[in-house]
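Novice: A structural model of the following input is requested.
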Amino acid sequence: MTDPGQRLRSSLAADQAASSGTEFDSPIAMEALRATRVLHAADQEPFPAPGRIRVVTIANQKGGVGKTTSAVNLGVALALYGLRTLVIDLDPQGNASTALGVEHSVGTPSVYDALVGDSSLSEVVHPTTASPLLSCVPATIDLAGAEIELVSVVAREYRLRRSIEAYLHSLPVERRPHYVLIDCPPSLGLLTLNALVAGDEVLIPIQCEYYALEGLGQLLNNIDLVRQHLNPGIAVRTILLTMYDGRTKLADQVAEEVRNHFGDLVLDAVIPRNVRVSEAPGYGQSVLTYDPGSRGSTSYVDAAREFAHRGVALPPLTSHPAPGGIAAPPAGALGFPDTDAATVPVPPSPEERA
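Specialist: Here you go, the predicted structure:
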């Protein structure tokens, strides 16, 4: 199996081959060529639409592995290449909101109002400047107290799922997002649990360092528990290797170990360590708009392309018996209307029970 370093070198060689014999024969010129490809994404072949609306939970309880960075840059890449995308910031720090240039100061309508208050998700969705096809539900510091406030709420694990389903049903077919990306906090608390119940698949970013592997077993065990008791349809479908440093042998060893264990779940695209990726949020941008010619930018485009192509073959969601024998909602809630997709059952609200 080709190691990540070889894949990065092959990608660079492909750029060089594409520009050989032309005026693009210097590193600066090649970077300009890559930037042009990203900036003019609308003029290129769009990414294929998925077979159903993909609600993707991006989770890893270890901090600093690239969850928010991946949620933001994958979301921007999908939108730039023609797919309607919604990013839900579920981290009280609000870093995804910052990177997308969305206001998230105290008092801003946010995901907190949808989880704890009476607001619908449509009331707290904000547009972004990165792409007309990309929108964001920001997180404010109020979200830090949401876990305590939700303790006494009936069916508290399903609050986010109900909000997403109601939002999708409120939109006409042609405006429904192809992708809903949920950025989780670095913990396994009630907010992450809401995200796991709301999603039908999990994307796990794994930093190419040893510590990143230590807590992975606990995360997978928690996903299994959610599958058994709350969301039978949840599954880990994607692993993304991040912060790959080709100068170290450790990065290759970690990447090889992850690929040997997870197999085809691991994307071929690898995200390298790149200072532009770290700088971009300081300007309220993703790396794709901040420095589209950087290796970080092109790597995220490659990852998003592969991620999108994998979604084409996804089968429709199937109906599962609800925990506790509660009836399932109508088919097609998270799938496109012309499919037989059905959502994982959600307990009825207290009003419905009355």
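Novice: Every contact and neighbour count from this point should use C-alpha atoms.
Specialist: Fine.
Novice: if I look at residue 57, how far off is residue 222?
Specialist: In this structure, residue 57 and residue 222 are 13 Å apart, going by Cα to Cα, to the nearest Å.
Novice: all strands of the stretch 101-250 of the chain, in order?
Specialist: Counting by DSSP state E, counting those that start in this stretch, the stretch 101-250 of the chain has strands at residues 126-127, 134-137, 179-183, 201-207, 236-242.
Novice: here's the other one to compare against:
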Amino acid sequence: MGKIIAIANQKGGVGKTTTSVNLAASLGVLEKKVLLIDADPQANATSGLGIDVDAVEVGSYQLLEHTATSKDCIISTNSPNVDIIPAHIDLVAIEIELVDKEEREYMLKKAIENLKDTYDYILIDCAPSLGLLTLNALTASDAVIIPIQCEYFALEGLGKLLNTIKSVQKIHNENLDIEGLLLTMFDSRLRLSNQVVEEVQKHFNDMVFETIIQRNVRLGEAPSFGESIINYDVGSKGASNYLSLAKEIISKNDM
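Specialist: Prediction:
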């Protein structure tokens, strides 16, 4: 039975999409069958895996609206063992359209329940907000990965996100776990980066992944070629970091 993992943080620019795309690709090359769901209207995970966003006819918008089935929305990608449910800018409207619907927080859960037997991992790239889209992702998920940038405001907003997760656990999804906090954009030359790592590890110890994602030029370049870091430059530091994260997740879940 597959595991559904949301990648969430209401702060923008912390590495959510980079993590979604590259973790999916890394799990794929480690022979896990992966589905990535792009639940962000910016659709960066979609373009980051080489899909032309303007050509998307059915995707996460139709999935949440229940006007298309999950199977209708799935596209295969150029990454081995990785499929995607793409996003399109029209996803922006979904929060307004769902607001009057009954059980609006469960739309995604109901739409993808039947996919758990098809995939080992289903990853959901969340929008940088704590709105209805992210709430749907957390309600549908078994666990959440929280990327945290190794910069000054790293812990700002984390309390708010953890409170949101607590209220989702209480009201919508009592089985939601925190898979881990992932430190991203780490630069070992900066004292601040090292201080943030120490702070996060001190406060959250076991909740923090051992793998730390380092700043890496190749990681930044890969999306502009519509490729994951694994396809773009498997010998890079970025690829080695994400493969290490994928192995950590696999060994944690295969126990």
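Novice: Now the TM-score, please.
Specialist: Overlay of the two chains. TM-score (TM-score structural alignment, normalised by the length of the second structure): 0.97; 255 aligned residues with a Cα RMSD of 1.1 Å.
Novice: picking up where we left off before, who's more crowded, residue 57 and residue 222 of the first structure?
Specialist: Neighbours were counted for residue 57 of the first structure and for residue 222 using other Cα atoms under 10 Å; residue 57 has more, 29 against 15.
Novice: my guess is the more buried one meets residue 202, correct?
Specialist: Yes. Using Cα atoms under 8 Å, residue 57 of the first structure is in contact with residue 202, at 4.8 Å.
Novice: which residues do those two both contact?
Specialist: Common contacts of residue 57 of the first structure and residue 202 (Cα atoms under 8 Å, 6 or more residues apart in numbering): residue 196.
Novice: how much does the longest helix anywhere in the first structure stray from the second structure?
Specialist: Ranked by residue count, the top helix of the first structure under DSSP state H comes out as helix 295-312. When the second structure is superposed, helix 295-312 of the first structure averages 0.9 Å from its matched positions, counting by mean Cα distance after the TM-score superposition for the first structure.
Novice: Now that helix: buried residues?
Specialist: 295-305, 307-308, 310-311 (16 or more other Cα atoms under 10 Å).
Novice: what packs against that helix?
Specialist: helix 67-80, helix 275-279, helix 287-290 (3 or more Cα pairs under 8 Å, 6 or more residues apart in numbering; DSSP states H and E).
Novice: State the helix or strand in which residue 93 of the first structure lies.
Specialist: Using DSSP states H and E, residue 93 of the first structure falls within no helix or strand.
Novice: out of everything not next to it in sequence, what's closest to it?
Specialist: Counting by Cα to Cα, 6 or more residues apart in numbering, residue 141 is the residue found nearest to residue 93 of the first structure once chain neighbours are left out, at 6.5 Å.
Novice: Give the aligned range of stretch 179-189 of the first structure in the second structure.
Specialist: Aligned by TM-score structural alignment, stretch 179-189 of the first structure falls on residues 121-131 of the second structure.
Novice: distance between the matching stretch and the chain's centre?
Specialist: Centroid separation between stretch 121-131 of the second structure and its chain, computed with Cα atoms, centre = their mean, to the nearest Å, is 5 Å.
Novice: hang on, the earlier thing: contacting residues for the residue nearest to residue 93 of the first structure?
Specialist: Contacts for residue 141 of the first structure (Cα under 8 Å, 6+ apart) come out as 92, 93, 94, 105, 106.
Novice: among those, which recur in the second structure?
Specialist: Among the contacts of residue 141 of the first structure, the contacts conserved in the second structure (both residues aligned by TM-score structural alignment, their matches' Cα atoms under 8 Å) are 92, 93, 94.
Novice: Report the contact partners of the equivalent of residue 161 of the second structure over in the first structure.
Specialist: Matched to the first structure by TM-score structural alignment, residue 161 of the second structure sits across from residue 219. Remark: with contacts taken as Cα under 8 Å, 6+ apart, residue 219 of the first structure is in contact with 60, 61, 188.
Novice: on that earlier part again, return a PyMOL selection command for the buried portion of the kept ones among the contacts of residue 141 of the first structure.
Specialist: Here is the PyMOL selection string for the buried members of those, based on 16+ other Cα under 10 Å:
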select buried, resi 92+93+94
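Novice: what's the closest of the kept ones among the contacts of residue 141 of the first structure to residue 162 of the first structure?
Specialist: Looking at those and their distance to residue 162 of the first structure, the nearest is residue 92, at 20.2 Å (Cα to Cα).
Novice: picking that back up, quick one: which of the contacts of residue 219 of the first structure is nearest residue 281 of the first structure?
Specialist: Among the contacts of residue 219 of the first structure, residue 60 lies closest to residue 281 of the first structure (Cα to Cα), at 20.3 Å.
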